[in-house]
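**Q** this one's sequence-less:
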């Protein structure tokens, strides 16, 4: 058995091998083998990555913390929910994560006649990623929107929301 840490030798000059491709992707390729299974390091790395993914999917969005951070950056915000009742339904019924809950739809009414831009922060499949990145991204985007002279709707923080929940939110806010 060859050592996966050794540099790969192409079968034909100029033809990349699987090990050559390891540096080009995060995919799990050319991990090696130990009997019928994976080497211990590869199996442990997979287990850790799987646990991180499950945590990202099941960690709830802390909408209050995001709204407080937006407020600290001088951004007005509102909170809404999708038509999903819980995380299990969110995972099983993507269509409901794309729609606003009826009570949330009315929250958006009355925020003005329309805006050039609406920013929607939805938890999607990783509230962890949203917690780390949404406020800095929204702050940077809002600054560019203001420099361009465009009107900005209150930032909408949507729990249990899929990407397409931005469509009914934008429509309710009259975003252009």
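**A** Cool, the structure landed. In this text the structure is predicted, and so the values were computed from the model without any measurement.

**Q** hey, let's count contacts and neighbours off CA atoms from now on
**A** OK.

**Q** Near residue 170, how many other residues are there?
**A** Residue 170 has 21 neighbouring residues, counting by other C-alpha atoms under 10 Å.

**Q** in a strand, that's where it is, yeah?
**A** No: read with DSSP: H, G, I helix; E, B strand; the rest coil, residue 170 is helix and lies in no strand.

**Q** how near is it to residue 120?
**A** 9 Å (C-alpha to C-alpha, to the nearest Å).

**Q** before we move on, what about residue 46?
**A** From residue 46 to residue 120 the distance is 33 Å (C-alpha to C-alpha).

**Q** Tell me which of these two has more neighbours.
**A** Using other C-alpha under 10 Å, the more surrounded residue of residue 46 and residue 120 is residue 120, with 24 against 13.

**Q** can you pull the contacts of the more buried one?
**A** By C-alpha atoms under 8 Å, 6 or more residues apart in numbering, the contact set of residue 120 is 155, 156, 157, 158, 166, 169.

**Q** could you redo the last one with a cut-off of 10 Å?
**A** 77-79, 134, 138, 153-158, 161, 163, 165-167, 169-170 (C-alpha atoms under 10 Å, 6 or more residues apart in numbering).

**Q** structure B:
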């Protein structure tokens, strides 16, 4: 074995500790080693299962530990329609919309299945609890559990409930390294059909222990919510400065 080969054998395991990317896998002839090929197939199967597994709202309700909930569906009547018609996943079912409660609330949390029910089942309830604990002075609406939902469904929900701010916790599109990633999308005064992604703030890859921890994500989200209310908007004009504050505090 050459000196270069020895160094590579030592280098790749070290680098793999710091990333979930598939690097330095080696080869067997012209293909991947069998163990890595099987790993890719398993990851692909997990991603497909995440997309197609049905949403189980009862799992989320149990994790919310008594917080009131409301269940709704989008205008996409089934999973196939949801995948083929993203526009329908952004609109509430008319019957469900009519039955949403309205009140004098500051924010509504929407737990949406999105493209990974697994992510929602595992991470949404702890994330709601961790964030709500940081908002003792906010009037929080009943948590809305939304099936066949896209991010923009939160705009329709906030409009129907009369809340100025909406947080959509949604299963993100699964990749080959993460099938359980939860995203949090914050929007201030959304307008259905008008608000765009540029008007939102997003926290991605919430999935401890391999991704963002609940407490860290909740701290960032609560900070963004407070500054959004002061600024009067979210999106490209609102930046996450929590890491900057942390570095500054440590420097002092």
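**A** Perfect, I can see it now. Small disclaimer: the values here were computed from a predicted structure and weren't measured.

**Q** The contacts of residue 120 of structure 1 in helices, which ones?
**A** 134, 138, 166, 167, 169, 170 (DSSP state H).

**Q** Please indicate which of those residues are buried?
**A** 134, 138, 166, 169, 170 (16 or more other C-alpha atoms under 10 Å).

**Q** Return the closest of the residues you listed with respect to residue 29 of structure 1.
**A** residue 134 (31.8 Å; C-alpha to C-alpha).

**Q** Tell me the counterpart of that closest one in structure 2.
**A** In structure 2, the residue paired with residue 134 of structure 1 is residue 124, using TM-score structural alignment.

**Q** With residue 49 of structure 1 instead?
**A** Under the alignment (TM-score structural alignment), residue 49 of structure 1 pairs with residue 43 of structure 2.

**Q** same deal with residue 158 of structure 1?
**A** By TM-score structural alignment, residue 158 of structure 1 lines up with residue 146.

**Q** from what I can see its match touches residue 100, true?
**A** No: using C-alpha atoms under 10 Å, residue 146 of structure 2 makes no contact with residue 100, being 11.7 Å away.

**Q** Residues that sit against both of the two, list them.
**A** In contact with both residue 146 of structure 2 and residue 100: 70, 71, 72, 157, using C-alpha under 10 Å, 6+ apart.

**Q** so the first one sits right up against residue 146, yeah?
**A** Yes: with contact taken as C-alpha under 10 Å, residue 70 of structure 2 and residue 146 are classed as touching, separated by 8.5 Å.

**Q** Quickly note the distance from the residue nearest to residue 166 of structure 1 when sequence neighbours are not counted to residue 142 of structure 1.
**A** Excluding the flanking residues, the one nearest residue 166 of structure 1 by C-alpha to C-alpha, 6 or more residues apart in numbering is residue 120, at 6.1 Å. Per C-alpha to C-alpha, residue 120 of structure 1 is found 12 Å from residue 142 of structure 1.

**Q** Please say which of residue 146 and residue 100 of structure 2 ends up with more neighbours.
**A** residue 146 (26 against 17).

**Q** can you pull the contacts of residue 85 of structure 1?
**A** Neighbouring residues of residue 85 of structure 1 by C-alpha under 10 Å, 6+ apart: 96, 97, 101, 160.
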